[in-house]
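In: Just a sequence and a predicted model for now, questions to come.
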Amino acid sequence: MSRGERRTGARVAASKGVAFSKSPVLAVRVPNWRSRLVLFVLFAAFLGLGVRALWLQGMSTQFLQKQGKSRYERVVELPAARGKIMDRNGQVLASSLPVKAVAAFPKEVLKEPAEKLAELARLLDMPMAELRTKLDPKRTYVYLKRQVEMDAVEKIEKLKIDGIDTRKEYKRFYPQGEVMTHLVGFTNVEDVGQEGMELFHQKNLMGVPGSRRVIRDRLGHIAEDLGMFREPHEGKDLTLSVDSKLQYIAFTSVKNAVEKFNAQAGGAVVLDVQTGEVLAMANYPTYNPNDRSKLTGAQLRNRVITDTFEPGSTIKPITVALGLETRRITPDTVFDVSPGYMMVTGKRIRDTHNYGVRTVGGIIQKSSNIGVVKIAQMIPQQEMWEMYTKLGYGQAPRFGFPGATAGRVRPWKSWRPIEYANMAFGHGLSVSLLQMARSYMIFARQGDIIPLSFLKVDEEPIGQQVISPRTAAQVRTMLESVVGPEGTASKAQVAGYRVGGKTGTAEKIVNGRYSRTDNIGYFVGIAPMSKPRFVIAVMIDNPRGALRTGGSVAAPTAADLAANALRAANVPPDSSITDIIIPEEPVEESL
């Protein structure tokens, strides 16, 4: 059919009254199976939707309920209180106080008047600029401040600012403050231990948080409480070995000494001879654990347990004890230490004075380097190394305290003669003050050494024999002579009590060389000598002034500490001597 004929047909159809849709021109032949297929697909789809709707709403409702709850129901964590830390007598050293975290939905809070926001900033103790920075509209939810005191939270809630949310939490409080902080430690804003016993016993102290289900509105407010989901469980309490009274005495003694001798720092430790318990451990400078906003590294350092130093003359009794134990010498063995110096492989070793001829007891009393070196030269190096090892020098400490250092003792095979000679009087090896104090346990006890504990001990531990009771008694006699008018520790005397000990002074290493101006003075002692109760060790770091040796700075500090500690512990006096004689020019130990 031509184009002209089609046009003519259309006009004819129109003139005869045929509908436009019936026009032969528009007639299209479609197979019947196609329309039926489309109808079947549509029917199947609607049937599937119907079955799915019936399943979700009639047979299985859990999915929709879960999705619905996710829109409005929340699980709120309930914090658990951390366990208390107490001293041996039950006095609280650390406890948890209820506080709240203040958070916000920024978009809602920013709608409030400027006056309310200014008052909010004041109650949160933060500048207005900082508050506006935290209220970033791009953020959905933000913490404004953690661990806010309850009285401030109540005032914030009275402002009735839409979009402010508060959540319960706990804040650690330390009643003893700076006195106990290096022992107890502290926690962070998440209530996790960061230092001291808070860190070491984190697992036992921390509680198990609970939770409850609630319905929150769009502003984060709890609209309905749906009940407890899991009960919180508080952490376990911890009882330490420390005695708060002795701790305060030790801290005060160290603080006064650092200030008196214009020293850089100081530390002290008091050990129970019978149980190995750490009764006091003080450091200065220190810090307030309740306000650490200005905390410095020098304040944070626990010098008693983490710092190491050359023990100097305090190690001389160890050298002598080994000589006595192996029967190479006796307390009455005589040594000529004149003319005040000696040469070892071309290196000079000297005493502060020419002490002439001295017994072993006299060598300890006058702290003669030459005498101790001559004793050490009678002992094989391996035996000396084994002695150091038994005492824990250079060994990984097991004190139950974080950060405890092992010190340094090189293998004996690498010792040259001059190095071995230096070790005999405390140079060329390093220890911590706590390690040094523990090693004196063999003299305070019957020659055995026991583990130390920062927790209260109910039963006396089993010791490891290092020297015989006979040797221990012989060395105690020598140590008591040191704390007398003729010894280097005359300033360590305590009226009414027999005290023994040994002073030490070591030059600090600066830029790889021994400094002539920087040194550490220390004293390790036992009291009372008739029936030892305490081992007391004191360290004064870098005193500035005319008094710089251990006998001048550490010994009087130890005497003050011991006098007050013995009385506080109700230890009966064991001496009738009440008039202390201190010579005008006390004997100084050799460096």
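Out: Right, received. Where do you want to start?
In: going forward, measure contacts and count neighbours with C-alpha atoms only.
Out: Fine.
In: Buried residues, stretch 322-339. List them.
Out: By neighbour count on 16 or more other Cα atoms under 10 Å, the buried set for stretch 322-339 is 322-325, 329-331, 334-335, 337-338.
In: any idea how far Gln377 is from Thr345?
Out: 13 Å (Cα to Cα, to the nearest Å).
In: just to revisit the earlier point, show me which of the buried residues of stretch 322-339 is closest to Lys134.
Out: Among the buried residues of stretch 322-339, Leu322 lies closest to Lys134 (Cα to Cα), at 66.5 Å.
In: contacting residues around the nearest residue to Ile520 once chain neighbours are set aside?
Out: Nearest residue to Ile520, sequence neighbours excluded (Cα to Cα, 6 or more residues apart in numbering): Asp541, at 4.6 Å. For Asp541, the contacting residues are 263-266, 519-521, by Cα atoms under 8 Å, 6 or more residues apart in numbering.
In: Next one for the comparison:
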Amino acid sequence: MKPKINKLYISRWRYTLLASFLLALPVAAIWHIAGLQVLADVDKGYEFLQGKVKQKLVHKESIPAYRGVITDRNGQPLAISSPVIIVSANPNQVDVNHPNFLYLADYLSLNPKSLKKRLSKNSHKIHLRLKKDLEPAKAEKIRALKISGIYMKKAYKRFYPGGELTSQIVGITNSEDKGQEGIELSFNHILAGVPGNKKVLKDRRGSVIKDLGIEKNAKPGRNITLSIDMRLQHKAYTELKEAVIKNNAKSGSVIILDIHSGEVLAMANQPSYNPNNRGRLSSEELIKGARNRAILDIYEPGSTIKPFTVLAALENEKISSEQFIDTNPGYIQIGKKIIRDHRNYGKISLDDLLKKSSNVGAIKLGIDIDPGDMHDLFSRVGFGEVVGIGFPGEVSGVLPWHKKSMKLERANLAIGYSMNATALQVARAYSVLASGGIKKPLTLQKLDSIPKGDRVVNAELVTEVRKMMMGATRSGGTAEDAAIYTYNVAGKTGTSHKNSVGGYEEKRYVSLFAGIVPAENPRLVTVVIINDPKAGQHYGGKVAGPVYANVTERALRVLRVAPKISDNKRAVVINQKVDPSQSEGDI
């Protein structure tokens, strides 16, 4: 007997429901896929997903702005930006066995084996810089090699055609093209421009796949025209360098000012450096070479101050231009300190005081002047204050205030000690003498119009002092070597002892000469400072004087300043050897 089997029956409505559900699943899946990839108005549809992808793969990249050009007053470039290409690689994508790999290494100026080793060593990276300043022409050759994993980006590299001649004025930029020294730093906000940006598509490794277009164009920086004349700058630099080497000096500076405008026509310093090759210099060499000593280094100006001591005495009616000063017996004692002249000059005029650079005569005038009046005159011509030329780190120097009882300090001030000034400050003070008592602002930028300036000293008194200063370069003066043929020079030498921690050093000096030319109708002021000469000579007239004459004579010819000779008593030494022991001193 067979067992009884019960059959399982499914109701029609249940079957229909199950079949409908199974059929609905693929339809729902298709609908969801369509919503993700086709339909734009579906919540979190394809536009949403594409946006998410773009957030990860689409990036903004900066477009560098062209940095403004710095030129001299005649348009000669002193700092320009050249386009370069930054070449990078994704080490994982570069095929080192590519048939063009050797050409890649050659265009990058790299050894093929070293390049392979470098790529292998950095295989964990997605970005490796191979060259930061490749020439665009070579970059195009690399692009033509079609080696995967090699990427390029446009940039700019700063180049300085003036080299070491203008390095301390122009300054330098860093690797990010930002000003670090000099004009590049002071006017970085003008030169830098405004970077732009563009969109690029990158893969998950960060490599650029495609440029998607520029969002904002870069705005180039503005150009700057300096007051410097490269014809004069070259002469000033070469003469200064030769003098520093010849005299075995530590450093030196030369400044040439245009009296009419207050523009700096030349500013040279030693030591210097070539900013285009600064990578080869040690940090110490770079620091020494980059220092603009004409603006930053302070010295006791010595006897170059004596014209202002005479001016203060005339202004305060302590003496007249016709009176004489008794310098007997050739020295003066202030407290325990004895200060001497080169020799006993006896009774001398103010003209001879400046011509012979008498310490005794200047001290007697200085002691007779109220210290407040002396400080006031020195301050009015610019000592003890920042010139304001717009150069980073500019210093003010030191102009002390002395009580009437401080006779030794007042005596020192009268001959250019117990105060400090830069070469630029000395030049500005002499520009007041040259411009008839008008103090004008000085500038390193070319001007379109001449500033008026402010009157700080009586014009007649200044003219008298300027005439007295003409004796320094004439026969018997302290600066015969600073004479310029066919021009009258109103100048003054200075030779100051160097000051150290233990006091003044007997055999270390700063040699100076400051001059105005033409003396009758001034156009130029030139200041020369040679710091710490060790080759034998140290007097300002012998060390700084020849530099002044050579540099200024060149400037007068370039500017076509008409010559004038008022008499034949000028010191024009031609083929004549002078015994140094017979020349006048000016300490």
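Out: On my side now, so go ahead. All values derive from a computational prediction rather than experimental measurement.
In: Report the TM-score for the pair.
Out: Once superposed, chain against chain, the TM-score is 0.86 (TM-score structural alignment, normalised by the length of the second structure); 550 aligned residues with a Cα RMSD of 3.0 Å.
In: To which residue of the first structure is Ile150 of the second structure aligned?
Out: In the first structure, Ile150 of the second structure lines up with Ile164, judged by TM-score structural alignment.
In: and the gap between the closest residue to its match other than its chain neighbours and Ala265 of the first structure?
Out: Using Cα to Cα, 6+ apart and skipping the chain neighbours, the partner closest in space to Ile164 of the first structure is Ala104 (4.5 Å). Separation of Ala104 of the first structure from Ala265 of the first structure (Cα to Cα): 45 Å.
In: follow-up on the earlier one: which one among the buried residues of stretch 322-339 of the first structure gets closest to Ser430 of the first structure?
Out: The nearest one, if we look at these relative to Ser430 of the first structure and count by Cα to Cα, is Leu322, at 19.0 Å.
In: Now which residue in the second structure aligns to that closest one?
Out: Per TM-score structural alignment, Leu322 of the first structure is aligned with Ala312.
In: OK, contacts around the match of Ile150 of the second structure?
Out: Going by Cα under 8 Å, 6+ apart, Ile164 of the first structure touches 102-105, 109, 219-220.
In: likewise Ala105 of the second structure?
Out: Contacts of Ala105 of the second structure by Cα under 8 Å, 6+ apart are 111-112, 115.
In: Could you point out which of these is nearest to Asn412 of the second structure?
Out: Looking across those and measuring by Cα to Cα, the closest to Asn412 of the second structure is Asn111, at 65.6 Å.
In: If we ignore the residues flanking it in sequence, what's nearest that closest one?
Out: Nearest residue to Asn111 of the second structure, sequence neighbours excluded (Cα to Cα, 6+ apart): Ala105, at 6.1 Å.
In: average gap between the helix or strand that contains that neighbour and the first structure?
Out: For Ala105 of the second structure, the element it lies in under DSSP states H and E is helix 101-107. Relative to the matching residues in the first structure, helix 101-107 of the second structure has an average distance of 6.1 Å after the fit, by mean Cα distance after the TM-score superposition for the first structure.
In: For the helix or strand that that helix is followed by, buried residues please.
Out: Counting by DSSP H and E, the element after helix 101-107 of the second structure in chain order, helix or strand, is helix 112-121. Buried residues in helix 112-121 of the second structure, counted by 16+ other Cα under 10 Å: 112, 115-116, 119.
In: Could you check which of Gln377 and Thr345 of the first structure is surrounded by more residues?
Out: A direct count of neighbours by other Cα atoms under 10 Å for Gln377 of the first structure and Thr345 places Gln377 higher, at 14 against 8.
In: what sits against the more buried one?
Out: Applying Cα under 8 Å, 6+ apart, the residues contacting Gln377 of the first structure are Ala421.
In: quick one: what's aligned to it in the second structure?
Out: So Gln377 of the first structure corresponds to Ile367, using TM-score structural alignment.
In: Please apply the same query to Ala10 of the first structure.
Out: For Ala10 of the first structure, no residue is aligned by TM-score structural alignment.
In: Where does Ala10 of the first structure sit: helix, strand or coil?
Out: Assigned state for Ala10 of the first structure: helix (three-state reduction, DSSP: H, G, I helix; E, B strand; the rest coil).
In: That one: how many residues sit nearby?
Out: Neighbours around Ala10 of the first structure, by other Cα under 10 Å: 16.
In: next one: Val466 of the first structure
Out: Residues lying near Val466 of the first structure (other Cα under 10 Å) number 20.
In: Was I right to think it contacts Tyr388?
Out: No - at 10.3 Å, Val466 of the first structure and Tyr388 do not qualify as touching, with contact defined as Cα atoms under 8 Å.
In: Can you point out the buried residues in the top helix by length along the second structure?
Out: In the second structure, ranked by residue count with DSSP state H as the criterion, the top helix is helix 12-37. The neighbour-count check on helix 12-37 of the second structure (16+ other Cα under 10 Å) flags 35-37 as buried.
In: now do stretch 356-373 of the second structure
Out: 356-371.
In: and what of stretch 530-539 of the second structure?
Out: Of all the residues in stretch 530-539 of the second structure, those buried under the rule 16+ other Cα under 10 Å are 530-534, 538-539.
In: could you give me the residues in the first structure that that stretch aligns onto?
Out: Stretch 530-539 of the second structure corresponds to residues 540-549 in the first structure, going by TM-score structural alignment.
In: Span of the matching stretch from start to end?
Out: End-to-end distance of stretch 540-549 of the first structure (Cα to Cα): 9 Å.
In: Thr557 of the first structure reaches Val254, doesn't it?
Out: Yes - counting by Cα under 8 Å, Thr557 of the first structure does reach Val254; the two are 6.8 Å apart.
In: Could you name every residue contacting both of these two?
Out: Common contacts of Thr557 of the first structure and Val254 (Cα under 8 Å, 6+ apart): Val538.
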